[in-house]
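**Student:** Sequence and predicted structure are below.
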Amino acid sequence: MEYIQVLTTVSSADEGATLARSITSQRLAAGVQIIGPIQSLYWWRGSLRDEQEWQLVIKTTRALLDALENHIKANHSYEIPEIIATEIATGSDDYLSWISAETQRTDAS
């Protein structure tokens, strides 16, 4: 199985908690960490923005990336949310097995 870590940012701690809860409750990820606040500088519509954001670090499998991306886009306040996935090249067998086990969808999830 291929494992990935997905990053996205949101505009508030509340939005981060809501999005993280919906991602994990649908078993699109084994876990989500919310980091922040962070300072983000970026270009948007011709202006340099300097904003406070919260970053979500999402642990999941490559097989769930498309569903996760669709979920983030459908439940995010940004017009173009950051969605960046990086491969987890290696990790402890126990941790990677936990990701596998917790992203298995069941009738109860």
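**Tutor:** Happy to help now that I have it. Residues are numbered from 1 along each chain as shown.

**Student:** from here on, contacts and neighbour counts on C-alpha atoms
**Tutor:** Fine.

**Student:** Please name the nearest non-neighbouring residue to Q104.
**Tutor:** Leaving aside its chain neighbours, Q104 sits nearest to R27 (6.8 Å; criterion: CA to CA, 6 or more residues apart in numbering).

**Student:** okay, now the one to match up with it:
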Amino acid sequence: MTLTRIHTTLPDAATAKTLAAALLQARLVACAHIAPPGLSLYTWNGAAEESPEVMLWLKTTPERAAEAVAELARRHPYDCPMILTDTVEANPAYVAWVAEQVA
């Protein structure tokens, strides 16, 4: 049985929590995990940048994934957010719980 995982980065835990809460309330995702701050290194507009970021992992069903990604992109504070999705195998009880949460 499969789930869709959605992964993005955000500038801080407060922003991640607000965004996760909106997606949870809309029943687009079943749960959210906010990982501790890390350091992102990247090039933006030709300049080397580094900034602290938190990781946000969201879990949903494949049927709700496109809508969840669209809402995440709409609410995301970055001009060019990283939004990754993948399909993962999960235990049947967890898949059933996720499906119930986003129904």
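**Tutor:** That came in fine, so what should we check first? No experiment lies behind these values; they were computed from the predicted model shown.

**Student:** what's the TM-score here?
**Tutor:** The TM-score (TM-score structural alignment, normalised by the length of structure 2) is 0.93; 103 aligned residues with a CA RMSD of 1.2 Å.

**Student:** hang on, the earlier thing: the residue nearest to Q104 of structure 1: what secondary structure?
**Tutor:** Taken by DSSP: H, G, I helix; E, B strand; the rest coil, the conformation at R27 of structure 1 corresponds to coil.

**Student:** Enumerate every residue touching the aligned partner of it in structure 2.
**Tutor:** In structure 2, R27 of structure 1 lines up with R27, judged by TM-score structural alignment. Each residue near R27 of structure 2 by CA atoms under 8 Å, 6 or more residues apart in numbering is listed here: 101-103.

**Student:** one more time with 10 Å
**Tutor:** R27 of structure 2 makes contacts with 21, 60, 64, 68, 100-103, as judged by CA atoms under 10 Å, 6 or more residues apart in numbering.

**Student:** Those residues, buried ones only, as a ChimeraX selection?
**Tutor:** Burial among the contacts of R27 of structure 2 is assessed by 16 or more other CA atoms under 10 Å; the matching ChimeraX selection reads:
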select :60,64,68,101,102
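
**Student:** L24 of structure 2 contacts C31, doesn't it?
**Tutor:** Yes - with contact defined as CA atoms under 10 Å, L24 of structure 2 counts as touching C31 (6.9 Å).

**Student:** Show me the common contact partners of those two, please.
**Tutor:** Common neighbours of L24 of structure 2 and C31 (CA under 10 Å, 6+ apart) are 58, 60, 101-102.

**Student:** circling back to that earlier point, can you flag which of the contacts of R27 of structure 2 belong to helices?
**Tutor:** 21, 64, 68, 100-102 (DSSP state H).

**Student:** Make JSON lines from those and add distance to D79 of structure 2 to it.
**Tutor:** Output for these, formatted as JSON lines (distance: CA to CA, whole Å):
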{"residue": "A21", "distance to D79 of structure 2": "21"}
{"residue": "R64", "distance to D79 of structure 2": "24"}
{"residue": "A68", "distance to D79 of structure 2": "18"}
{"residue": "E100", "distance to D79 of structure 2": "33"}
{"residue": "Q101", "distance to D79 of structure 2": "30"}
{"residue": "V102", "distance to D79 of structure 2": "28"}
